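A.B. asks: coords please:
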Amino acid sequence: MSASVPIAKPAAAGPVGRSRHDRAYLAAGILVALAVILPLASLLVIALSGSAANWPHIAQSILPQASRVTLLLMLGVAILSGTVGVLTAWLVATFDFPGRRLFAWALVLPLAVPTYIAAYCFVEFLHFTGPVQTGLRALFGFETRRDYWFPDVRSLGGAVVILSSVLYPYVFLTVRMVFLMQGRKAADVARTLGASRARVFFRVLLPMARPAIAVGVTLALMEAVNDIGAVEFLGVRTLTFAVYSTWLNRGDLEGATQIALLMLSVIVALVAIERFARRRQRFTLHRADRPRAGRERLGGGRAWLATVACLLPIASGFGIPAVVLGAFAMRRLDQAADPQLWRALLHTVAIAGAAGAVTVAAAFVMAYGIRLTHSKRLATLARIGALGYAVPGTVLAIGILVPLAAFDNALDAAMRASFGVSTGLLLSGSGFAIVYACFVRFMAMGHGSVESGFAKLSSHFDMAARTLGRGPGGTLREVLLPLMRPAVLTAFLLVFVDASKELSATILLRPFDFETLATFVYASASRSAFEDGALAALLIVLVGILPVILLTRSLTEAVSEEVH
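C.D. replies: Down below sits the predicted model:
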């Protein structure tokens, strides 16, 4: 009874304080949600304000083919990336074989390789003059291309293989955590009952991992649909390419936004299907049920087969780009003295760092507001804010450019009329537009990581701090924030890696004479001189490797804390 006295005092004074903080965090949540909704609302206004005269041409000549290609690309990437991600996650989490410790983090390295760079490298590696076909001709005595058949990399099938090679880690990361935290105990029980490895995998582990598979495949598909650099280079005409071409090549902004809204509806439907698929898939792990520490050791041919199965995705998604970029970069070391290259590197790190900081800060405000107020309205706004990840970069650029340009023009007119001073393109003509695009698009990543971090902290921390006289701000600053550092670091690294690779939105929103490493590489490839951008491409990969390794270690430590 005596323990209830100090708890009751803060509760008595709580309503006023909670009401004030409720309003503050609700207002902050509304601002964040509005910042995300603004580009979508802009797209809707532009699409409705346009003339319908061009729509018959778009509907008959562009949409059918682009939609068919996009759906086939999504289907292929879903199957291939899902298969590779699940298989490698199962092997690394369940068995012990040569190289397993190395593969546990090396299988994530392809995340550091942007899709457009992977496309350039695959084409060079598998080209007629590349090492593969050159070796085949030397081995079998072929002299011309007519003497043998070789698959065309610049095709829809080639795009599926290339995109899956660098996107499967999304599935690997999510599924591996499930297998580590939940799967091994269930597998032990099934094996005790006499089930074979295959039966355990298909009847126990695979159904248990369905929610994680759905999340990982959805992330991979969103990245595939968003891609513009790889599909354009490979000659695959997707809906994203149709948006880009309709706007810039045909000068039809309204038609481009109409296609963009169609894309957005497809992505939203994809997210809804993913949520529906895992609506009842809930598994919990109690400390008393934590899995055993050991893994089943494979021997003989099975061990080496598992090693090869894990080695092939790494060689494909990371090895081929590393070899091609390294060879090209060695021939163009003179570019190391090019100041434009280092300015592009500085711009890339600055944009990615700013986007990571802004996104994580906004996500933290949203997640802590939900924890503090338990407001359903704020939780709904957070889900709306996460919708930005469903918007491809090219689509997002259109929705951002128009309102920012309107604001710049209105401000410039007002300053001219009042003070005779021109402010120019203050927002749309600066790096702010790129940071804003990254913030809107990657908000889901930041919020998801921060929210999961808060979910692991018991509400007793908050109550204990309030009992000792700390308000919500003091509780956050002195208690929760130190405990949230791993989750915050994970959120920042996720946003930083993706923002450093961002191309589709950057192409359209960058200021004049503003280059990032991504646009530097894209410009070289557009001139059919990819070798000139090899050093920049290698720098992109190097910039992403360290965050990817840190991210893998952070996630592994988080899983270890859960299961031990």
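
A.B. asks: C-alpha from now on. contacts and neighbour counts both.
C.D. replies: Fine.

A.B. asks: burial measure for residue 194, as a count.
C.D. replies: 10 (other Cα atoms under 10 Å).

A.B. asks: To clarify, my last question referred to residue 198.
C.D. replies: 10.

A.B. asks: That one in helix, strand or coil?
C.D. replies: What DSSP: H, G, I helix; E, B strand; the rest coil gives for residue 198 is helix.

A.B. asks: which SSE is the residue nearest to the spatial centre of the chain in?
C.D. replies: Closest to where the C-alpha atoms of the chain average out (Cα atoms, centre = their mean) is residue 498, at 5.7 Å. Following DSSP states H and E, one finds residue 498 within helix 485-501.

A.B. asks: ok, and what's touching the helix or strand hosting residue 437?
C.D. replies: Using DSSP H and E, residue 437 maps to helix 432-441. Identification of contacts with helix 432-441 by Cα atoms under 8 Å, 6 or more residues apart in numbering yields 35-36, 351-352, 354-356, 358-359, 385, 387-393, 396-397, 400-401, 404, 427, 499, 502, 505-506, 509-510.

A.B. asks: what do you get for stretch 472-492?
C.D. replies: Residues outside stretch 472-492 that contact it (Cα under 8 Å, 6+ apart) are 356-357, 359-360, 372, 445-450, 452-454, 461-462, 465-466, 551, 554-555.

A.B. asks: buried set for it?
C.D. replies: 472, 475-476, 479-481, 484, 486-492 (16 or more other Cα atoms under 10 Å).

A.B. asks: any chance of those in a markdown table, with distance to residue 96 too?
C.D. replies: Shown next, in a markdown table, are those (distance: Cα to Cα, whole Å):
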| residue | distance to residue 96 |
| --- | --- |
| 472 | 47 |
| 475 | 44 |
| 476 | 42 |
| 479 | 39 |
| 480 | 37 |
| 481 | 37 |
| 484 | 32 |
| 486 | 28 |
| 487 | 29 |
| 488 | 32 |
| 489 | 30 |
| 490 | 27 |
| 491 | 30 |
| 492 | 32 |
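
A.B. asks: got the angle for the helix holding residue 437 vs helix 485-501?
C.D. replies: Counting by axes from the mean of the first three to the mean of the last three Cα atoms, to 10 degrees, helix 432-441 lies at 130 degrees to helix 485-501.

A.B. asks: want to put them side by side, so please do this one too:
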Amino acid sequence: MSVLNALPTRAESETPRPLRVEWHAIGIIALCIFLIIPILGILFGSMAPSEGSWDHLVSTVLWDYVLNTLGLLLIVAVLTSTMGTGAAWLVAVTDFPGRRIFEWLLVLPVAAPAYIIAYVYTDLLEFAGPVQTWIRDVTGWGASDYWFPPIRSLPGAGVMLALVLYPYVYLLARSSFLNQSRTRFAAARSLGASPLRAFWRVALPSAKAAILGGMALAMMETAADFGVADYFGVTTFSTGIYRAWYGLGDPVSSLRLAGLLLVIVAILLMIERAARNDSDAPAIARDSLSPPMKLGPVLSIGAMIGCAIPILFGFLIPVLRLIWLALEADGVRSVSQFVIFARNSFSLSIGTALIALLLALFLAYAQRSRTRADRLPVSVAATRLATLGYALPGTLLAVGLLLPLTSFDKILSSWVENQFGLGLGLILTGSVFALIYAYVIRFLTVAYNTVEPAVGAIPTSMDEAARTLGSRTWRIVSKVHFPGLRPALYSAALLVFIDTMRELPATLLLRPFNFETLATRVYRLASDERLAEASTAALALVVIGLIPVLLLNKVSKRH
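C.D. replies: You can find the predicted model right below:
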């Protein structure tokens, strides 16, 4: 009888429970709305009527934008997959002299922004450059006696981008090859398959997901590129958006081009997501006792040459040329201006890194606060949308922000003028706030993807033990969590800092008047064919970009 009395009645069991306010979910949704404003700006702004420029663009250059963008993506996909996969296979599976050194040297080209590589090779390979001048001096040929491939072309732009983007494929493919079973490859060889056939039929299919993922990342960076395409005169969506806004003065056409670019980016995201889902399948166990395949003398020389070519052309030659130009340039005269540009870059980068780090921590802890089963689908979806920014090109972010910020400035200025009789003008548009806003949207993903695994790895039992000892939440975070999170926090802040230093298109579109960073300084001087004066700032960006590369190599050695 006591048991029956203890059971709830039907009326009690059907009484609805009071709804709890999910503050974490509300915060994530609010942050998501704040961060997807550029996409909303593009969608709503592109629906506005155009003044005729759009019809002109459609009939003249739109197909050039489509074909050149797709052609550039194709060239980069082919070259990065070839260089990255080949180099990854050599250093992961085979044994040849210098393999350990090549293993980390192959990552160096990603430290150099693509537009700087483009400036250097244009200076080297153009008609008046040292390479063609040397050819004419040695052979005695005239300008009409020989043919030299034009560097400022669509293939030239694809090669420049591939030289600095192949490490995306290399890193993922190397990790996949290292986790494959070498005995399967040896079994294929024992059955009479040649090394090339065994690689093609056994090793490559197992690494397909990693290679496709790396290709998708490289292609997203290609779609976001502005500096190389603009300098080489290749009309892509990224350059078309910029020219429609500033050249034609037609924001609607610019927003419509941004919408088409957004479709391309969405397709690339689907490819990257599909590759990631495929990579979640159980991996083949690594044979820890199986040594790398020893190569003979001829093949060893071929492997060394194959690994040295990307390093030589993607890093060593550009850096040595920049050093040569910097030593020739009059650096003393422009040192005061260089300090100003460096100060602007550092201030923006530090501010962006701190804000992105705080938002990443908020998102990570909001996801950690609930078990996987109790997480609201809307909060999970909002978190994915909030961390979508890294896939969005800088030009797309900039034009997507300009319209909402301008509209807000007009409303605020009109209200202040009506209430107080003061003319404020534009407050947010063309300000440092707009720049940092765009940077945070674009690079929050970098911070979140670095911080979230570290936060999720903290066991809840540590929190419970600390609470039993009387510790409050803030003390638990500062004394228990922070020591373990410190490496991830430093890495996230550093990566966001360096990405912000190198960002070019968003800075060009959103910067305040007469405000320059190291990236815009390099772009402006190189566009005026003054690469020697730009060499100091360009070299500084390359050296700063080396920091995460060296840290990445250090972390990879630990694993």
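
A.B. asks: what about the helix holding residue 498 of structure 1, how far off from structure 2?
C.D. replies: Compared with structure 2 after the fit, helix 485-501 of structure 1 shows a mean deviation of 2.5 Å (mean Cα distance after the TM-score superposition for structure 1).

A.B. asks: what's the matching residue for residue 160 of structure 2 over in structure 1?
C.D. replies: Matched to structure 1 by TM-score structural alignment, residue 160 of structure 2 sits across from residue 162.

A.B. asks: in what helix or strand does that match lie?
C.D. replies: Using DSSP H and E, residue 162 of structure 1 sits in helix 156-178.

A.B. asks: What is that helix packed up against?
C.D. replies: helix 63-94, helix 115-126, helix 210-226, helix 229-234 (3 or more Cα pairs under 8 Å, 6 or more residues apart in numbering; DSSP states H and E).

A.B. asks: and of these, who's closest to residue 341 of structure 1?
C.D. replies: helix 115-126 (16.4 Å; Cα to Cα).

A.B. asks: on average, how far is that closest one from the matching bit in structure 2?
C.D. replies: Helix 115-126 of structure 1, aligned to structure 2 and superposed, deviates on average by 1.0 Å (mean Cα distance after the TM-score superposition for structure 1).

A.B. asks: quick one, that helix and helix 156-178 angle?
C.D. replies: Going by the same axes, to 10 degrees, helix 115-126 of structure 1 makes 120 degrees with helix 156-178.

A.B. asks: next structured bit after helix 115-126 of structure 1?
C.D. replies: helix 131-140.

A.B. asks: okay, the angle between that next one and helix 115-126?
C.D. replies: Here helix 131-140 of structure 1 runs at an angle of 20 degrees relative to helix 115-126 (the same axes, to 10 degrees).

A.B. asks: now helix 131-140 of structure 1, how far from the chain's geometric center?
C.D. replies: From the chain centre to the centre of helix 131-140 of structure 1 is a distance of 37 Å (Cα atoms, centre = their mean, to the nearest Å).

A.B. asks: Return the set of buried residues in it.
C.D. replies: For helix 131-140 of structure 1, burial by neighbour count (16+ other Cα under 10 Å) applies to 133, 137.

A.B. asks: hang on, the earlier thing: what's the ChimeraX line that selects buried ones from the contacts of stretch 472-492 of structure 1?
C.D. replies: A single ChimeraX command selects the buried members of the contacts of stretch 472-492 of structure 1 (16+ other Cα under 10 Å):
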select :356,357,359,360,372,445,446,447,448,449,450,453,454,462,465,466,551,554,555
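
A.B. asks: Which of the contacts of stretch 472-492 of structure 1 fall within helices?
C.D. replies: The helices, defined by DSSP state H, take in 356-357, 359-360, 372, 445-450, 452-454, 461-462, 465-466, 551, 554-555 from those.

A.B. asks: still on that earlier bit, who are the packing partners of the helix or strand that the helix holding residue 498 of structure 1 is followed by?
C.D. replies: The helix or strand immediately downstream of helix 485-501 of structure 1 is helix 504-509, counting by DSSP H and E. On a contact count with 3+ Cα pairs under 8 Å, 6+ apart, helix 504-509 of structure 1 meets helix 393-419, helix 432-441.

A.B. asks: Tell me which of the ones you listed sits nearest to residue 207 of structure 1.
C.D. replies: Of all these, helix 432-441 sits nearest to residue 207 of structure 1, with 30.4 Å by Cα to Cα.

A.B. asks: Report the angle between that closest one and helix 393-419.
C.D. replies: 130 degrees.

A.B. asks: superposed on structure 2, where does helix 432-441 of structure 1 end up, distance-wise?
C.D. replies: Mean deviation for helix 432-441 of structure 1: 1.4 Å (mean Cα distance after the TM-score superposition for structure 1).

A.B. asks: And the strands in the stretch 201-350 of structure 2?
C.D. replies: All strands of the stretch 201-350 of structure 2, identified by DSSP state E, counting those that start in this stretch, fall at 293-294.

A.B. asks: number of nearby residues for residue 183 of structure 2?
C.D. replies: 12.

A.B. asks: Can you tell me the residue that sits opposite it in structure 1?
C.D. replies: Here residue 183 of structure 2 is matched to residue 188 in structure 1, going by TM-score structural alignment.

A.B. asks: what's the spacing between its match and residue 182 of structure 1?
C.D. replies: Separation of residue 188 of structure 1 from residue 182 of structure 1 (Cα to Cα, to the nearest Å) stands at 11 Å.

A.B. asks: Where do the helices of the stretch 251-400 of structure 2 begin and end?
C.D. replies: With DSSP state H, counting those that start in this stretch as the criterion, the stretch 251-400 of structure 2 has helices at 251-279, 297-311, 317-328, 335-368, 377-386, 394-420.

A.B. asks: Adding distance to residue 220 of structure 2, write the ones you listed out as JSON lines.
C.D. replies: Formatted as JSON lines, the helices of the stretch 251-400 of structure 2 follow (distance: least, Cα to Cα, whole Å):
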{"stretch": "helix 251-279", "distance to residue 220 of structure 2": "7"}
{"stretch": "helix 297-311", "distance to residue 220 of structure 2": "21"}
{"stretch": "helix 317-328", "distance to residue 220 of structure 2": "24"}
{"stretch": "helix 335-368", "distance to residue 220 of structure 2": "21"}
{"stretch": "helix 377-386", "distance to residue 220 of structure 2": "17"}
{"stretch": "helix 394-420", "distance to residue 220 of structure 2": "11"}
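
A.B. asks: Alright, calling it a day.
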